[in-house]
Structures are given as structure tokens and as C-alpha cells.
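[1] Below: sequence and its predicted model.
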Amino acid sequence: MATIRPFKAIRPREDLAANVAALPYDVYNREEALAEVQKEPLSFLKIDRAETQFSSDVSPYETQVYAKARDCLQDMVLQGVLLKDDSPAFFVYELVMDGRSQTGVVGCAAIDDYLNNVIKKHEKTREEKEIDRINHVDMCNAQTGPIFLAYRSHHAINMAVAKIKKDSPLYDFTAPDGIRHTVWKAGSPADINTIYQGFQDTQDIYIADGHHRAASAVKVGLKRREANPGFTGEEEFNFFLSVLFPHDQLLIMDYNRVVQDLNGLDTERFLQKVAASFHIDKKGEEPYKPLKKAEIGMYLHGDWYRLKAHDEIVSEDPVEGLDVSLLQNYLLTPILGITDPRTDKRIDFVGGIRGLKELEKRANSDMVLAFAMYPTSIEELFAVSDAGQLMPPKSTWFEPKLRSGLLIHELS
């Protein structure tokens, strides 16, 4: 049973939504974020990445940077760029990419559901990344970027969403990257009740993307509970901003790997070692994208190869059976000496949205070797989460990305 409740949103004026909406803070490096803010002064990145308001010698993690984020948020409200709703509502958020749509419900999830594992995780978080967003949320007194949650499709919620989508939208725009974003407000008591009860009837919710944001929001909530020992559980700090999508609408793309060297091996010896665990089929110069599980595309010295895992290394275990685990356990670690991909500087990760040509480009420039992965499925993500296990890093790449700044949750 999951508690997902409506909230009083802070949101852009309707004619400015396209200007304000920004990709998540963590898809940009500092220079890219600055370029975006210079190009679009209303971009929400000036709040999510407030270091863009300072010279490059100021650390993004200084207190003055988080204070600037708070001030920018308050200024946008005072200027009427952002509006505060008077009554709580759910919102319906549709994204369309390349003709494929997915529609989620925007509401606030309970931190107790996170703590009690009703909201399930599949990824380990890093403390330094948590601290950054804890400081940001706490200083801004608001959650500015939604957590991407998934649930098993529910008929009553689907029907309510379909009904709401027949109304006129609040926002409807196509972003510069070609993704169309449409948002409807679901403020009637009947719609609110149907959606609320639908999630009450849902046993499990899964974090698809945004583990650090979720963990940070929860820790801010716990911090405020400590500061308010008489809390009732109904205060806004007990909930965090989320967009919840039914599982059958989601697309997980491949999350690929590039490696800097062959760990001292020549090509022939490297391929011999790979052949101990994988059947190798040389494909030549034509890029090879894996067609099914337990297959990996490999690019080395101008040629593509298909690697097919030997039957004896394929596992039914939710984690060990993932293709990213097969690559890690039988090639990256034993052959290339990459034991911790989170920290090893010899490996980098490339989202599937960038395509196979990006893998070739990297392998022909700053790297030597590239691996094209078959995408992890949403069912595999659920299986890992249900088993209480964790995926290897960079196992899933979700597209399209939610925009920050369209809907903001104030904590008090």
C-alpha cells in the first residue's frame, strides 16, 4: 500500500513554462550548465545549478551557492515567473519522444514508504552526491527536481489519467531536443480520490531514476522531524516530489561502456581471454547492436564483434544474470582489471541515447575499447528491487528525461 498524495505546486506561468523547464541538474557539467543559463535566463538550471551565478573559482558546494539557489527561487516567485497554487492537486505529465509517449502522475510520495521499502531501490548512493542535494533542498525549502518512480500498471489509475488528458492542458510545448511535454492539472475531488485510492491499492513502487534525489529528500525530512519532535506526519517535509509511471509505458535504453586500454594485453591475447567466456563473432566495420540478452557488441581497433555469453556463465540470479554483470564479472574484472567501475578512471559510461557512433568516436580518441549493451528491462529492474539487491552502477538509462522546474514541492 503506497501513499501518494496531492500537493500545492509552485509552477511556471503558463506562457513561460518552456523557458523555465530544464533537464535534470546532473546531466550537465558546470560549463554546459552555464551555457544553458546564458542562452535562457529563465532556465531553472540557475536554481538547480546555482554555481552558474558565480565565477568559476567558487565551489558549487559552498553555502553561498545554495543560498543563491534559494534567492533565485524566491525572486522568480516575486516576479510572477513562478506561481503558487492555492489548493492541492495531482498533475498528469506526458512526454513524447520519437512518436512514443509515456504518461505519469505527479504527486508526493511518503518518506515512510521509502524507509519501510514500499518504495524499492536498486542502486547504491554516494554520500557526497546526497550531501549536495540535501543542502540544496534544505536551503531552498523545496524539492525542485522530481524522482522518477515506476509501478505495475493499475487499471483505475490508467482510467483516471485517460479522463484527465481529455481536458485542456496547463502546459504543452516541445523542448529544443524535440521532446514534447504536456501537463494537466487533476484538481477535482473525484480525480484526486481515484488516483489516491489507486496507489493505496498498489503494493510496490520502484525508483527508476533519481536515487540520490530520493535519499536526499528523505534525509531532509528526517532532519526536520528531529527539529520538530511534535510532528504529525502530515507536514510537507514528510513527502517528496515524484512522477509515477506505469511499467508498460517505460523505455530503458542501453547504458554502454568505454575502456581506456587492454590492461597490457595485445589484441590477440585479449581476444583469447575473452573467448574463455564468450563466443566471438567478428562483424567488421558495420556497427553491431545486440539483439537479445547475453549478447554484447564490442568495438576494438576499427572492428565490431558480437560477444555471446557461454551458457555456463548465464545465471537466473536477478543481479548475476544481468548483461552488465556478465560483462563486469567475466571480462572487465578478470581480463581488464577493472574491479570497481564506480571509481576506476579507466572506464567511462555512455548513455544509449548517444548511439553507437559515439562509442566508435570514444574508442578512436581517448579510449581504446567500447561495449554496446543490450538494455536492462523494467522486469529485471523490478526483480532486482524485489529481491532486495542492488544493480551494478550504470545499468539503466531512461529516456526521455523529466524536466525540472515545471512542478515544485514546497516543504513548509
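    Happy to help now that I have it.

[2] contacts and neighbour counts: CA atoms only from here.
    OK.

[3] Provide a list of residues in contact with the residue nearest the centre of the chain.
    Nearest to the mean C-alpha position of the chain, by CA atoms, centre = their mean, lies D209 at 3.0 Å. By CA atoms under 8 Å, 6 or more residues apart in numbering, D209 lies in contact with 147-149, 398.

[4] Out of these, which two sit at the greatest distance?
    The distance between the two most remote of the contacts of D209 (CA to CA) is 12.4 Å, for I147 and F398.

[5] Please say which of these two ends up with more neighbours.
    I147 (25 against 18; other CA atoms under 10 Å).

[6] Identify the nearest residue to the more buried one in space, disregarding sequence-adjacent positions?
    S242 (4.6 Å; CA to CA, 6 or more residues apart in numbering).

[7] close enough to count as contact, that neighbour and A150?
    No: under the criterion of CA atoms under 8 Å, S242 makes no contact with A150, lying 9.9 Å away.

[8] structure B:
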Amino acid sequence: MKIKSFRALMPDQDWFTHLLSSGKHSVLRSFLEPQADMTLSKLAKNTQSLDSLITGGQYHSSVLPGIYVYEQENVSGSHFGIWTLTSLQDFRENNILAHEQTLTAHAEQLRLYRENVGLEASPVLLTYQRNQLITRLTESISLHAPDHCFSDSGTKHCIWAVTDKTIQDELIAAFTEVKQVCIADGHHRMEAAAMQVGGQQWISTLYVSSGQLSSSAFHRMLLPDRPISKSSLFSAISPFFQISESAENLPVKPKRPGQLGLYFHRRWYKLELKSCAKDQPDVCLLQEEVLAAYFNMTDPRTDQRMTCWPDNLWDKMIGNAAENAETILFTLAPISPDRLLHLADSGHRLPPKSTYIQPKLPYGLLMHRLETKSLCVY
């Protein structure tokens, strides 16, 4: 992988900590994030908002270009990563693998934002097999006091700015030994950057080894627009699954691949994948053979009849489902980070919202600004 240092836009520590702790962090997103109905006027407002945050002192550019070590610490443990710029050529040459399908229209919207506003407020999350040299360098750097720390309701975010050219060169050399990585989060941003003709051919990325990532499932909640009978639904899924009732009607939370749960007419069922259907990931089979083929729900990201619930909101999801007798739930087992690497390497593309990857970073924690063309809006 080809990486390099950059001058980051860093937030004022007191101001950003206040945003996180006061619940006002979403205001920052509303100022800067690309909107679904993007226009030149809205893009210009994004740019003006960014400029005002810089002139107002809420953000400042680092004096020296750096490669950044990032740590996120909470009750579940610590996650370490390397925050840097990565060459888009690595994506074009398939050194950066995707595991999730993208929507062309969404990627095009992000391309327009990148071309006109030029702000990368969140990195693309990349994962790779553990590399001893990168681990050793990361551990050595993190022995010192961090340059920046922010707290967010039980989560601590620390950043070490590596500005020493010798250590930067060691990190750059270490990453040349990493031949292939997988996108864990940020498929559309990577696709959008690769679509841009000309301009800066680098993208903000956070590298986290697969052993440092945690992955949980996204479950599917459906509210069909037509009556669904038990006989009809079970007839549609029985070619692929063995169906049995859950003992005492307990919720089914799958633990391993090949197991799914079904909540239908306020009853829970266990679904066991039949051997004839085990040649593709559970979430792909569910999407293609059940959600698309039977319910005509082709896009989990945009279909209003479907909601994708991350596993960390399990209790809320169960409570929500109980409020409507017509609600249908399909629950899935998590896909491990190592399994994601294997699937990406073998060419599998999962449906959108298939995995919930952590760490999740606060928007605007560390930003990268590209050179852009000037917008003239009258």
C-alpha cells in the first residue's frame, strides 16, 4: 500500500469535547455533510460553513504534515489504527478490496461533493491482516502522551501526530509490505474518490488490523405493503432453510453462519441453512432469494419497507417489532473481520448494511481538505 502524510484539520479540543458531551455533535454534520438533494448552492454553503469554522478558530491546520496514530478506548477495550492518506491507484489496481455493493447514484453525489467542497471529514476504514512491524511502530508511538484527546460519553479518542520524518518513512516502508486490504466502512466514499478525474489522487484512510476490529450483524425488519400468509412465506423460504419453532417463543439471535432467526406474526422461528444453499454468505442468500425474490425489496439502503438494525440496538429492535403484528424480522449472525477479508478476496459483494463495524469515529475528529475548483453561485 502506498501512503503519505498530510496536514490535518484539527478541532479545538475544548470546543469539540463540548460538542460530543452536550449532544450537539449532529449540528456539525448538518453544516458540513453532503445532502441527498445536492445543488451547487448547497455545496457552496458547505464550503462557506467549513471556511467559517476555520476562521472562527474551531478548526486549525496542523503546522507539519503527519501520519496519525489513533486509539479509541471504551468499556469493550481499545482499538488502534493508523490514519493517513492512501493512493487511489491502490484501489484501481485491486489492492483495496470491496466487500459491499455500492449505489452508483450515491457515489456520484459524493463525487460532486468531493470535487466542489473537497472535505474528507471521516476516513475510509481499511482492514488488513496483522503486520508485526506496523504493530511494533504503533505500540512504540503510543508509549508517549497523546497530542489530542477527546471524550464522548464513555468513549475516549486519542491521537498521536507523527511528524518525525524518520518515523514517517518507517511507517511508509512498513505499509509497502501490506499487499492487500479490505474496505471495512466507506465503500461509497472510496468509489466516489476513484470516479473523480484529475485532482488529488489520495484519500483519507484509517488502517485497523482485523484483530483490532469488531463486527456485528445488521438485522432486517420488514413492514410489507401487502398481507403475508404463513403458508406463502414458508413456501418461499423452505427450499433454502429448515424451519423450526423457537422453544418458549424466545428471540433467536444467531451465533454462527448458517443460522438465521425469523419473527413472524409475533412468533419466533429458527432457520437452518440447507446444505444446497451454503455456497454463499447468509446475508446474500437472504437478500437475493427472499427479500428481493419474494418481497421485491431490492435495496436495503433505500427501501422504505425495510429497516436495518445494528446488533447493538437489539433490545430496541425487539421492542419496536412487538408494536406491530405485521412486522417481520430476519436476524443474522455476525460476519467476522477475517471472514470479511476472505469474502472480499474471493470476489463476494455483500448487500448494503450487511455488517456493523467498530470502531466508529466521531464525524470531524480529524479532517482532510482537498484542493477544489471555485464555486460561483448567483
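    Everything's here; your move. None of these values were measured; they are calculated from a predicted model.

[9] Next, the TM-score between them, please.
    The TM-score (TM-score structural alignment, normalised by the length of structure 2) is 0.88; 370 aligned residues with a CA RMSD of 2.6 Å.

[10] longest strand in structure 2, by residue count?
    If you go by DSSP state E, structure 2 has its longest strand at strand 77-87.

[11] Run through the helices of the stretch 101-250 of structure 1 in chain order.
    Taking DSSP state H, counting those that start in this stretch, the helices of the stretch 101-250 of structure 1 run over residues 111-115, 127-140, 155-164, 189-200, 211-227.

[12] TSV please, covering these and showing mean neighbour count and distance to L407 of structure 1.
    Output for those, formatted as TSV (neighbours: other CA atoms under 10 Å; distance: least, CA to CA, whole Å):
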stretch	mean neighbour count	distance to L407 of structure 1
helix 111-115	19	19
helix 127-140	20	14
helix 155-164	16	17
helix 189-200	17	17
helix 211-227	21	15
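
[13] Can you add distance to A67 of structure 1 and give these back as CSV?
    Formatted as CSV, the helices of the stretch 101-250 of structure 1 follow (distance: least, CA to CA, whole Å):
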stretch, distance to A67 of structure 1
helix 111-115, 25
helix 127-140, 6
helix 155-164, 38
helix 189-200, 35
helix 211-227, 16
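
[14] Which among these is found nearest to M298 of structure 1?
    helix 211-227 (29.5 Å).

[15] and that closest one with helix 127-140, angle?
    Inter-element angle recorded for helix 211-227 of structure 1 and helix 127-140: 60 degrees (by axes from the mean of the first three to the mean of the last three CA atoms, to 10 degrees).

[16] Give the other helices and strands that helix 211-227 of structure 1 contacts.
    helix 111-115, helix 127-140, strand 147-151, strand 239-246 (3 or more CA pairs under 8 Å, 6 or more residues apart in numbering; DSSP states H and E).

[17] could I get the ones you listed as CSV with distance to D98 of structure 1?
    Shown next, in CSV, are these (distance: least, CA to CA, whole Å):
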stretch, distance to D98 of structure 1
helix 111-115, 33
helix 127-140, 32
strand 147-151, 20
strand 239-246, 18
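
[18] Go through the ones you listed and name the closest to V96 of structure 1.
    With CA to CA as the criterion, V96 of structure 1 lies closest to strand 239-246 of these, at 13.5 Å.

[19] tell me, the closest one lands on which residues of structure 2?
    Residues 202-209 of structure 2 are matched to strand 239-246 of structure 1 when aligned by TM-score structural alignment.

[20] longest helix anywhere in structure 2?
    With secondary structure taken from DSSP state H, structure 2 has its longest helix at helix 40-55.

[21] so the next helix or strand after it matches what in structure 1?
    The helix or strand immediately downstream of helix 40-55 of structure 2 is strand 59-61, counting by DSSP states H and E. Mapped onto structure 1 using TM-score structural alignment, strand 59-61 of structure 2 spans residues 82-84.

[22] And for stretch 178-191 of structure 2?
    So stretch 178-191 of structure 2 sits over residues 202-215 in structure 1, by TM-score structural alignment.

[23] mind checking how far the matching stretch is from the chain centre?
    10 Å (CA atoms, centre = their mean, to the nearest Å).
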